[in-house]
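Enquirer: No letters, just coordinates:
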């Protein structure tokens, strides 16, 4: 039966932007699985699949539903073991957990300080109201104030990428000569910023930017098919 991936979008349904949904989209392509995409805005997620999950991505494979990007990756790995591995073994699975933890605690908060107002601006009207209220409550500041000093935050953020830069500066992907799910985890964060915000923060010759370009070209240019925000 067909696999369906539920993804988060703003006003333009052709521009999925969630970092977590991008992880899964790339994982599906890595596995060589046929799938179709269905889209939802923030306020539509609770109505998907009878209220199955409050978050996306949601994967529907036949009658099976799975939410959470890492849980979906594990499901794909375990359900389709004859397809290319996402982890390269149990050690890779455990290390991918570390990469996810690092990405969500280091990269995601920094990117939010750069792009959160731009994310708000690409949403539909109902989602804008939800997004502003929920994020401003979490941040303790208006969205405008939260990003007001973003230009000054770029240099400190780039310094935090040194562990990633050191690895992808000497090998094509985080996981070696070819990508695994750990690459897609970090790729999802940068794709989130690329699709939702025109703010440029990575120098073109930065090894991280070059790695990101290689990721955009993977799987027949899956990531590059969605143009960068302008």
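Expert: Yes, it's here. Computed from a predicted model, the values in this text were never measured in an experiment.
Enquirer: C-alpha only now, for contacts and for neighbours.
Expert: Fine.
Enquirer: contacting residues around residue 111?
Expert: 189, 193 (Cα atoms under 8 Å, 6 or more residues apart in numbering).
Enquirer: list the buried ones in the helix or strand hosting it?
Expert: Using DSSP states H and E, residue 111 sits within helix 108-121. Buried residues in helix 108-121, counting neighbours by 16 or more other Cα atoms under 10 Å, are found at 108, 110-120.
Enquirer: Over to stretch 158-172?
Expert: Going by neighbour count (16+ other Cα under 10 Å), the buried part of stretch 158-172 is 158, 165, 167-169, 172.
Enquirer: any chance you could map the helices in the chain?
Expert: 19-31, 69-79, 90-102, 108-121, 125-139, 143-146, 150-160, 162-168, 181-196, 207-221 (DSSP state H).
Enquirer: distance between the first one and the chain's centre?
Expert: This means helix 19-31. Between the centre of helix 19-31 and the centre of its chain there are 8 Å (Cα atoms, centre = their mean, to the nearest Å).
Enquirer: A further structure is provided below for comparison with the first:
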């Protein structure tokens, strides 16, 4: 049975960009579960599955729906225990929870603000109006003013990646010799801005970039199926 993945898109439905949806896409591929993306712009999210879920990603498998990227990963692990593990056991689930909190608190704030206008510019007009209203309320300033300090803040952002960089000096993936959901959590964040923005978030020689390349090559190049923004 093919799983449906409600996936956030802008004006181009072939370029899904949500970091949380990418986590799920990687997780489905990791489990060997066939899936079909359902392109979902911002203004259509409220109507997904008759409003049963407030955000995407959402997956539908038969009559079942599951929302929230981490809950989806847990559900896949429980439903397909005989396939490649996403966590490697309860300890791996707990560690992935930490990685998710770290990504949301350390990676996402800078990435979201630095790429804000890039996101806006890739949306349809209706979504642009929605995006501007909600994000200006969130940041308390004009949308155009939010990314203005991204250049001066970038060195601190890159320095904050040192725990990730140091870990990858011991092993090719956060999961060890192969990827786990922890890798997809972080890779989803960088895939988000790779798809939506041509800004150089990572230095060319950064080991994190080499790790991201490895992640993009996984599952027959799933991550590379959407070209980088140009």
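Expert: Yep, it's here. The structure presented is a predicted model; accordingly, all values stated were derived computationally and were not measured.
Enquirer: before we move on, back to that, could you provide the helices of structure 1 in a markdown table, with additional columns for distance to residue 54 of structure 1?
Expert: Shown next, in a markdown table, are the helices of structure 1 (distance: least, Cα to Cα, whole Å):
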| stretch | distance to residue 54 of structure 1 |
| --- | --- |
| helix 19-31 | 14 |
| helix 69-79 | 13 |
| helix 90-102 | 20 |
| helix 108-121 | 19 |
| helix 125-139 | 14 |
| helix 143-146 | 23 |
| helix 150-160 | 30 |
| helix 162-168 | 31 |
| helix 181-196 | 19 |
| helix 207-221 | 28 |
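Enquirer: Quick one: closest of the ones you listed to residue 11 of structure 1.
Expert: Distance to residue 11 of structure 1, taken as Cα to Cα, is lowest for helix 125-139 among these, at 8.4 Å.
Enquirer: can you state the direction angle for the closest one and helix 108-121?
Expert: In terms of direction (axes from the mean of the first three to the mean of the last three Cα atoms, to 10 degrees), helix 125-139 of structure 1 departs from helix 108-121 by 150 degrees.
Enquirer: mean shift between helix 125-139 of structure 1 and structure 2?
Expert: Its matched residues in structure 2 lie on average 0.6 Å from helix 125-139 of structure 1 after superposition (mean Cα distance after the TM-score superposition for structure 1).
Enquirer: Where does that helix end up in structure 2?
Expert: Aligned by TM-score structural alignment, helix 125-139 of structure 1 corresponds to residues 125-139 of structure 2.
Enquirer: Can you list the buried residues in the matching stretch?
Expert: 127-128, 131-132, 135.
Enquirer: related to what we said a few turns ago, what's the closest of the helices of structure 1 to residue 43 of structure 1?
Expert: Nearest to residue 43 of structure 1, of those and by Cα to Cα, is helix 125-139 at 5.9 Å.
Enquirer: who touches the closest one?
Expert: 10, 41-43, 120-121, 142-143, 146.
Enquirer: how about those in JSON lines, adding distance to residue 152 of structure 1?
Expert: Below are the contacts of helix 125-139 of structure 1 laid out as JSON lines (distance: Cα to Cα, whole Å):
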{"residue": "10", "distance to residue 152 of structure 1": "28"}
{"residue": "41", "distance to residue 152 of structure 1": "31"}
{"residue": "42", "distance to residue 152 of structure 1": "30"}
{"residue": "43", "distance to residue 152 of structure 1": "33"}
{"residue": "120", "distance to residue 152 of structure 1": "21"}
{"residue": "121", "distance to residue 152 of structure 1": "22"}
{"residue": "142", "distance to residue 152 of structure 1": "18"}
{"residue": "143", "distance to residue 152 of structure 1": "16"}
{"residue": "146", "distance to residue 152 of structure 1": "12"}
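Enquirer: Filter the residues you listed down to the buried ones, PyMOL style.
Expert: Listed next is the PyMOL selection for buried residues among the contacts of helix 125-139 of structure 1, using 16+ other Cα under 10 Å:
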select buried, resi 10+41+42+120+143+146
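Enquirer: which one among the contacts of helix 125-139 of structure 1 gets closest to residue 225 of structure 1?
Expert: For the contacts of helix 125-139 of structure 1, the nearest to residue 225 of structure 1 is residue 10 (16.8 Å; Cα to Cα).
Enquirer: Now do the same for the closest one: its match in structure 2.
Expert: By TM-score structural alignment, residue 10 of structure 1 lines up with residue 10.
Enquirer: Please name the residues that touch its match.
Expert: Contacts for residue 10 of structure 2 (Cα under 8 Å, 6+ apart) come out as 16, 41-42, 119, 122-124, 127.
Enquirer: export those to CSV and tack on distance to residue 24 of structure 2?
Expert: Converted to CSV, the contacts of residue 10 of structure 2 look like this (distance: Cα to Cα, whole Å):
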residue, distance to residue 24 of structure 2
16, 12
41, 17
42, 18
119, 20
122, 22
123, 22
124, 24
127, 23
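Enquirer: Which one of those residues is nearest to residue 83 of structure 2?
Expert: Distance ranking of the contacts of residue 10 of structure 2 against residue 83 of structure 2, using Cα to Cα, places residue 16 first at 26.0 Å.
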